[in-house]
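S.K.: only geometry, no sequence info:
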């Protein structure tokens, strides 16, 4: 019960506070509009299922941007506000507090898919065509899981760094490319593909595209789903270990504050 109470309390507070931040509102409302038209101009003459391309690309980039600039930025805001030390020292586990923040921001960021769908369908006249709706729904849930596990892994890194804002700004677009949100992974050199396939969202995005455009090999689809879940669990385990080490070190050195 303490687990759910902590996560829900953090979720509820974050849900309210995120909607009052202009940067976050821009990420979930304005960015999808920009990405839809940008992707439309990029792929309208090259892809038959342009509706799938622009909705998935715009929606996924919106989710990542909201995670990057909000869930990660929350650590920086807590530090600047002088409350990060109190969160660490509270009886509740900091991982659960951060999980509530991530869940709230992820839920709000899904609005990017809705905005992208409306623009693509009713303005650009390019509605999506889902070849496997049921598998697409499963893939969507797994993709959200992959983003959550990735953001939980980044949490301790942002907590450790006192210059996390610069880290956030430099991390946004590389993940777009490495995870294949807007471009094919086939365009990447082999060395970068190794990094790409070590990131949970890469597998989720691949499943989404495959289920939307038509699954050719169901065995591979299920194997890739299991790989995503396994990598996600590994990221969760790493985040727990890192957070415990940082928590211990922070209590010794008292180094979580601005100074």
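M.R.: Great, that's in hand. Keep in mind the model is a prediction, meaning the values are calculated, not measured. Numbers count the residues shown, from 1 in each chain.
S.K.: drop to CA atoms for contacts and neighbour counts, all remaining ones
M.R.: Will do.
S.K.: show me the contacts for residue 162.
M.R.: Applying C-alpha atoms under 8 Å, 6 or more residues apart in numbering to residue 162 gives the contacts 76, 258.
S.K.: mind listing what's buried along the helix ranked longest in the chain?
M.R.: Here the longest helix in the chain is taken by residue count, with DSSP state H as the criterion, and it is helix 218-253. Along helix 218-253, these residues count as buried under the neighbour rule (16 or more other C-alpha atoms under 10 Å): 221, 224-225, 227-229, 231-233, 235-236, 239-240, 242-244, 246-247, 250.
S.K.: dropping in the other structure now:
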């Protein structure tokens, strides 16, 4: 019960901070609309309504991915710059339990981009999102949000020991659009990179969104998405303990 209260309080406080952050506001409000516009302008050339709908669904998830990869990977770095990382590491609460609710708060902000992108696509490109099964479509969006948050959790943990690892999130932003099948079908990708797509949970979540929109069953995609997300959480929790313990043991925990 105490752990749940700590997670809830940390989540709520971070969510309020993010809501008033100019950087997060710009990242969540402006970026998704820019990316969706660029993607749909490319597909508009073909004049294929099905292709436009395919891109519109993928563009709706792109905002969550962007807000998470960039923000979560710089999360620890921002604490380092503020001089508060030592306090976070030294706190009685496990380090991973401090980072986890913060990444979930970031993903919650990213949920706005889904609604904004859907409305933007409708108003600007007249692409109406026709969904056969709305409950499963919403569930797929929530699965995408949760698993992307867990992926951000994994990224943020690595930055506690390696200062330059924050750049990994920025480097993954645009390749992730392709590898997760947001705007390009996975069938068009080289076979050599498909395993990378399979270990990214958003790949399966977006497939679930498309299956739900088409009236097909998304359960297999969502089950795989959930398992991959749990793998992220387990790996991040293990790394969080190992990296900090290693740094303390070797007296190399240079945080500032």
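M.R.: Arrived safely, thanks for sending. This one's a predicted model, so the numbers in the text were calculated from it and none came from an experiment.
S.K.: tell me which other helices or strands the longest helix of structure 1 touches.
M.R.: Counting contacts by 3 or more C-alpha pairs under 8 Å, 6 or more residues apart in numbering; DSSP states H and E, helix 218-253 of structure 1 packs against helix 133-160, helix 200-213.
S.K.: relative to helix 200-213, how tilted is it?
M.R.: Inter-element angle recorded for helix 218-253 of structure 1 and helix 200-213: 150 degrees (by axes from the mean of the first three to the mean of the last three C-alpha atoms, to 10 degrees).
S.K.: I'd like the distance from helix 218-253 of structure 1 to the chain centre, please.
M.R.: Between the centre of helix 218-253 of structure 1 and the centre of its chain there are 14 Å (C-alpha atoms, centre = their mean, to the nearest Å).
S.K.: and what of stretch 131-149 of structure 1?
M.R.: Here stretch 131-149 of structure 1 shows a centroid-to-chain-centroid distance of 13 Å under the convention C-alpha atoms, centre = their mean.
S.K.: pull out the buried residues from that stretch.
M.R.: Across stretch 131-149 of structure 1, burial judged by 16+ other C-alpha under 10 Å covers 135-136, 139-140, 142-149.
S.K.: and of those residues, the nearest to residue 107 of structure 1?
M.R.: Nearest to residue 107 of structure 1, judged by C-alpha to C-alpha, of the buried residues of stretch 131-149 of structure 1 is residue 144 at 9.2 Å.
S.K.: residue 152 of structure 2 contacts residue 66, correct?
M.R.: No - with contacts counted by C-alpha atoms under 8 Å, residue 152 of structure 2 stays clear of residue 66, the gap being 10.3 Å.
S.K.: neighbour count: these two, which is higher?
M.R.: Relative neighbour count places residue 152 above the other of residue 152 of structure 2 and residue 66, with 32 against 26, counting by other C-alpha atoms under 10 Å.
S.K.: just give me the neighbour total for the spatially closest residue to that one that is not a sequence neighbour.
M.R.: What sits nearest to residue 152 of structure 2 in space, not counting adjacent residues and going by C-alpha to C-alpha, 6 or more residues apart in numbering, is residue 72, at 5.0 Å. Neighbours of residue 72 of structure 2 under the rule other C-alpha under 10 Å: 32.
S.K.: contacting residues for residue 72 of structure 2?
M.R.: If you count contacts by C-alpha under 8 Å, 6+ apart, then residue 72 of structure 2 has 103, 106, 152-153, 155-156, 169 around it.
S.K.: distance to residue 162 of structure 2 added to those residues, as JSON lines?
M.R.: Written out in JSON lines, the entries for these read as follows (distance: C-alpha to C-alpha, whole Å):
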{"residue": "103", "distance to residue 162 of structure 2": "19"}
{"residue": "106", "distance to residue 162 of structure 2": "22"}
{"residue": "152", "distance to residue 162 of structure 2": "16"}
{"residue": "153", "distance to residue 162 of structure 2": "15"}
{"residue": "155", "distance to residue 162 of structure 2": "11"}
{"residue": "156", "distance to residue 162 of structure 2": "10"}
{"residue": "169", "distance to residue 162 of structure 2": "13"}
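S.K.: now the buried members of those.
M.R.: The neighbour count (16+ other C-alpha under 10 Å) marks 103, 106, 152-153, 155-156, 169 as buried among the contacts of residue 72 of structure 2.
S.K.: quick check, nearest of those to residue 201 of structure 2?
M.R.: When these are ranked by distance to residue 201 of structure 2 (C-alpha to C-alpha), residue 152 comes first, at 11.5 Å.
S.K.: after alignment, which residue of structure 1 pairs with that closest one?
M.R.: With TM-score structural alignment as the criterion, residue 152 of structure 2 lines up with residue 151 in structure 1.
S.K.: that match and residue 239 of structure 1: what is the separation?
M.R.: Applying C-alpha to C-alpha, to the nearest Å, the value for residue 151 of structure 1 to residue 239 of structure 1 is 9 Å.
S.K.: what residue in structure 2 is paired with residue 174 of structure 1?
M.R.: Alignment note (TM-score structural alignment): residue 174 of structure 1 maps to residue 175 of structure 2.
S.K.: quick check: buried residues in stretch 166-176 of structure 1?
M.R.: For stretch 166-176 of structure 1, the neighbour count (16+ other C-alpha under 10 Å) marks 167-168, 172, 175-176 as buried.
S.K.: ok, now stretch 195-202 of structure 1?
M.R.: Of the residues in stretch 195-202 of structure 1, those buried by neighbour count under the rule 16+ other C-alpha under 10 Å are 196-202.
S.K.: go on, stretch 13-20 of structure 2?
M.R.: Applying a neighbour-count criterion of 16+ other C-alpha under 10 Å, one finds 14-15, 18 buried in stretch 13-20 of structure 2.
S.K.: residue 42 of structure 2: which of the residues you listed is nearest?
M.R.: Using C-alpha to C-alpha, those come closest to residue 42 of structure 2 at residue 18, 32.0 Å.
S.K.: surely that closest one meets residue 24?
M.R.: Yes - with contact defined as C-alpha under 8 Å, residue 18 of structure 2 reaches residue 24; the gap is 6.1 Å.
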